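Participant: Got a predicted structure plus its sequence, pasted below:
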Amino acid sequence: MTPNFLENDCIAVLLSGGLDSSLMLARLVADGKSVAPLYVRSGLFWEEAELLAVGRVLAWFADHVRPLTILDLPVRDIYGDHWSLTGQQIPDANSPDEAVYLPGRNLLLLVKAGLWCRQHGLPLLALGILDSNPFADASEEFLRTVETALNLYGPPSLQIIRPLQGVSKKELMKWGERWPLHETFSCIAPIEGLHCGGCNKCAERRRAFREAGIPDLTPYASDPNGKEVSPT
């Protein structure tokens, strides 16, 4: 077994560079927690731009967060020619939430990250899941089931936690207004590293800024001037 190299009270955080996971990390740091960020690389279409955002977010905290650990878990042999790999026919701004569901995504993330945590003696694994997440693999029942399965291997035990449980998107955005939120990344069809402005996730991002009443300084490739300067 790999030797434990982190203190036992360190929290592993699955970080995507998006608004939710980035602000979850910020809240943990603000609470004085020691945090070990994890990124699971699967070969998805947007990951290059996403990893750049992860780097920008980690720079917010200087020396208060452990170096990023990247875990590889390719899914091409599972997903085949799925839009998340090809970048073709990506769900647009008018598509329902169900259109962006990735088969088994949270199961794969949790198993990979959970096993890493057990190997390194980290007792807590945090996900930036809000209560509004509609997918079954974000439910409390699902998380506890995966946690139980991982712990059947015996000690050290692992607990999967949701630090954003009970927090609305609007509340989270208002709390996080102090941070340069435009540096996060939430797009599934990036264009030269920029948010495309027209996909399902860009629409969700714009809506989050608008409902929180926060200016959206995100550069969108589809905007004539490259950014929205105020909520509408």
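Facilitator: Perfect, thanks for sending it. Residues are numbered from 1 along each chain as shown.

Participant: okay, CA-based contacts and neighbour counts for the rest of this
Facilitator: Fine.

Participant: where do the strands sit along this protein?
Facilitator: 11-14, 35-41, 69-72, 124-126, 159-161 (DSSP state E).

Participant: can you list the residues that contact the third one?
Facilitator: Looking back up the chat, that one is strand 69-72. With contact meaning C-alpha atoms under 8 Å, 6 or more residues apart in numbering, strand 69-72 is reached by Ala36, Pro37, Leu38, Tyr39, Val40, Arg41, Ser42, Lys112, Ala113.

Participant: please redo it, this time with the cut-off set to 7 Å
Facilitator: Here strand 69-72 makes contact (C-alpha atoms under 7 Å, 6 or more residues apart in numbering) with Pro37, Leu38, Tyr39, Val40, Arg41, Ser42.

Participant: picking up where we left off before, now the strands of the chain as TSV including mean neighbour count and distance to Leu107?
Facilitator: Compiled in TSV, the strands of the chain are given as follows (neighbours: other C-alpha atoms under 10 Å; distance: least, C-alpha to C-alpha, whole Å):
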stretch	mean neighbour count	distance to Leu107
strand 11-14	24	13
strand 35-41	22	12
strand 69-72	14	15
strand 124-126	24	13
strand 159-161	20	12
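
Participant: ok, second structure coming up, stack it against the first:
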Amino acid sequence: MKTVVIFSGGMDSTILVYDLIARGDTVKVLSVDYGQRHAKEIVCAKGIAAQLGIEHRVADLRSITPLLAGSSLTSADIAVPEGHYAEDNMKATVVPNRNMIMLAVATGWAISMRFDAVAFGAHSGDHTIYPDCRPEFASLMDSAIRLADWNEVRLIRPFVGQTKAELAKRGAELKVPFERTWSCYKGGEFHCGVCGTCVERREAFHLAGLADPTTYDTKAPTVAMMVRDNWRITA
């Protein structure tokens, strides 16, 4: 298949790219700059794509950032919350309609190239906080995308029933360079280790029994400390 992958440069989308290539797909990747606080992820995406020798495009949508206000990822005056994704305050990281916007742009590119599919890396751990990562959303988007052109393009979401720990194991099998991926929502020099996506990343390596190659801020607690202090990381 010929597939456009929405590529943030994070763990999930990087594993997806490697997985599709391993299956024999022709892959091109698209990153979206919507004015996110952690735009460093796009730099990481560019480096990984270059290493793989695949085409990487960036859709510059920064002009719509004011229309996506109210999220800590797009509004500088809203702090990035810390703690496990299960906490209610993690809803502050929800960017309004982000996945639909990114999928629409990726679908346009796929249609223009006569590609077969668009893919994104939503997994089973995302749906509790992010409405646009739920299986129901993906199913309806698949139906809409198939109707968007005379040449049918479909939506692939192979990880929607898997946990992030399961994805980490698959990434290890594929020799994904996890140290080159970026997750942290704070977008500093190093991963902060305590925002929702950092906590989820650390928990995934922990549960998968894999060494975590990520460089975290020196002030970040260890995973053992997080388990001890009830950060809701599974021991």
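Facilitator: Nice, thanks for sending it over. Just so it is clear, the structure is predicted and the values come from calculations on it, not from any experiment.

Participant: quick one on the thing from earlier: tabulate the contacts of strand 69-72 of the first structure (a markdown table), appending distance to Ile161 of the first structure.
Facilitator: Shown next, in a markdown table, are the contacts of strand 69-72 of the first structure (distance: C-alpha to C-alpha, whole Å):
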| residue | distance to Ile161 of the first structure |
| --- | --- |
| Pro37 | 14 |
| Leu38 | 15 |
| Tyr39 | 17 |
| Val40 | 18 |
| Arg41 | 21 |
| Ser42 | 23 |
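
Participant: So which of those is the closest to Ser186 of the first structure?
Facilitator: Nearest to Ser186 of the first structure among the contacts of strand 69-72 of the first structure: Tyr39, at 14.7 Å, using C-alpha to C-alpha.

Participant: Just give me the match in the second structure for the closest one.
Facilitator: Here Tyr39 of the first structure is matched to Ser31 in the second structure, going by TM-score structural alignment.

Participant: My read is that that match contacts Val4, right?
Facilitator: No. Ser31 of the second structure is beyond contact range of Val4, at 10.5 Å (criterion: C-alpha atoms under 7 Å).

Participant: any idea how far Met100 of the second structure is from the residue of the second structure positioned farthest from its centre?
Facilitator: Relative to the mean C-alpha coordinate of the second structure, counting by C-alpha atoms, centre = their mean, the farthest residue is Trp150 (29.5 Å). As defined by C-alpha to C-alpha, to the nearest Å, Trp150 of the second structure lies at a distance of 20 Å from Met100 of the second structure.

Participant: ok so, going back, tell me which residues touch the match of Tyr39 of the first structure, please.
Facilitator: In this structure, Ser31 of the second structure makes contact with Ile6, Phe7, Ser8, Ile42, Arg57, Val58, Ala59, judged by C-alpha under 7 Å, 6+ apart.

Participant: conserved subset of the residues you listed in the first structure?
Facilitator: Retained contacts for the contacts of Ser31 of the second structure in the first structure, judged by both residues aligned by TM-score structural alignment, their matches' C-alpha atoms under 7 Å, are Ile6, Phe7, Ser8, Arg57, Val58, Ala59.

Participant: My guess is the third one contacts Lys40. True?
Facilitator: The reference is to Ser8 of the second structure. No. With contacts defined as C-alpha under 7 Å, Ser8 of the second structure does not count as touching Lys40, sitting 9.7 Å away.

Participant: Pick out whichever of these two has more residues nearby.
Facilitator: Using other C-alpha atoms under 10 Å, the more surrounded residue of Ser8 of the second structure and Lys40 is Ser8, with 28 against 20.
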